[in-house]
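**Student:** I'll drop the sequence and a predicted model, then ask my questions.
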Amino acid sequence: MGLSISGAVKKTDIPATTIRYYDKKGLLPFVRHDENGHRDFTKHDITMLQLISCLKNTGMELSHIRDFVQMCQDGDTTLEERLALFEHQKTVIEDRIKQDQKYLQTVEHKINYYKAACAAGTEDAVSNEDCE
């Protein structure tokens, strides 16, 4: 016997509502149900649920995650497709990190600007930079 949905929540920190939503959207076809219709999560199911959450959190669309889940169920004939999917997602993540680094630089610049203005007691002492 595996874990109930509450056990899956404890293992993954994914809310039960999200797990149910993923199931409704066809992302969890591998999860078995017991005789009462309750989800029965195995260790493999938990690992897949964590992976699905990871992919979602990196911006992958649910339809692409569903495709990935189907590829997993289709077996070894889809290995190259799965590799390509993850290589693409890595590029997406790297691009987002680069953009976030630019945002971080802007925020750090503003922190330094306002520290200097606070120390001087006025923005006039720092520069005529607008608050953008």
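**Tutor:** Arrived safely, thanks for sending.
**Student:** only C-alpha atoms for contact and neighbour calcs from this point on.
**Tutor:** OK.
**Student:** And the strands in this structure?
**Tutor:** 32-33, 39-40 (DSSP state E).
**Student:** possible to save the ones you listed as CSV with distance to Thr18?
**Tutor:** Shown next, in CSV, are these (distance: least, Cα to Cα, whole Å):
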stretch, distance to Thr18
strand 32-33, 17
strand 39-40, 14
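**Student:** Name the stretch among those strands that sits most buried.
**Tutor:** Of all these, strand 39-40 has the most neighbours on average by mean count of other Cα atoms under 10 Å, namely a mean of 18.
**Student:** closest one to Val9 among the strands of the chain?
**Tutor:** strand 39-40 (12.0 Å; Cα to Cα).
**Student:** Determine how far the closest one lies from the middle of the whole chain.
**Tutor:** 23 Å (Cα atoms, centre = their mean, to the nearest Å).
**Student:** putting a second one here so we can go through both:
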Amino acid sequence: HRCYDEQDLGWIRWLKMLRNSGMSIEMIREFVQLSQQGNDSIEARCQILDAHRQKIRATISELEGYLHLLDQKLLFYRGLEDG
């Protein structure tokens, strides 16, 4: 059995969030490698996170568009039900 401390668990949660939010395993590996380099890699890590943030924002925007179309279709169908 391996024992994890709070710092390990924090890293695991952080990496899981990155993966669940769509970051590729390759980019996660790069981020981890940069993190192991210490403060000299902060700018590179920020660039990775900024790029990922932009991708998430684009996905949210696209999904909001889909949600709007679904809402419009539901209004249409409910109008037909009401006669």
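**Tutor:** Looks like it came in fine. Please read these numbers as outputs of a predicted model, since none were measured by experiment.
**Student:** about what we covered before: of the strands of structure 1, which is nearest Ile97 of structure 1?
**Tutor:** Among the strands of structure 1, strand 39-40 sits nearest to Ile97 of structure 1 (Cα to Cα), with 36.2 Å.
**Student:** Which stretch of structure 2 lines up against that closest one?
**Tutor:** Alignment of strand 39-40 of structure 1 against structure 2: residues 2-3, by TM-score structural alignment.
**Student:** Can you say which of the strands of structure 1 is nearest to Glu108 of structure 1?
**Tutor:** strand 39-40 (46.9 Å).
**Student:** list the helices and strands that closest one packs on?
**Tutor:** Applying 3 or more Cα pairs under 8 Å, 6 or more residues apart in numbering; DSSP states H and E, we find strand 39-40 of structure 1 packed against strand 32-33.
**Student:** Now which residue in structure 1 aligns to Ile25 of structure 2?
**Tutor:** By TM-score structural alignment, Ile25 of structure 2 lines up with Leu62.
**Student:** I'd say that match and Lys56 touch.
**Tutor:** Yes: Leu62 of structure 1 lies in contact with Lys56 (Cα atoms under 8 Å); the separation is 7.0 Å.
**Student:** Next one: the residue nearest the centre of structure 2 relative to Ile12 of structure 2, how far apart?
**Tutor:** Note on structure 2: the residue nearest the mean C-alpha position is Ser21, at 2.5 Å, using Cα atoms, centre = their mean. Counting by Cα to Cα, to the nearest Å, the separation of Ser21 of structure 2 from Ile12 of structure 2 is 14 Å.
**Student:** Over to Glu62 of structure 2?
**Tutor:** Distance from Glu62 of structure 2 to Ile12 of structure 2, by Cα to Cα: 29 Å.
**Student:** ditto for Ser61 of structure 2
**Tutor:** 28 Å.
**Student:** Counting neighbours, what do you get for Ile48 of structure 2?
**Tutor:** Neighbourhood size, Ile48 of structure 2 [other Cα atoms under 10 Å]: 16.
**Student:** Next up, the contacts around the aligned partner of it in structure 1.
**Tutor:** Aligned counterpart of Ile48 of structure 2 in structure 1: Leu85 (TM-score structural alignment). Contacts here follow Cα atoms under 8 Å, 6 or more residues apart in numbering; on that basis Leu85 of structure 1 touches Phe68.
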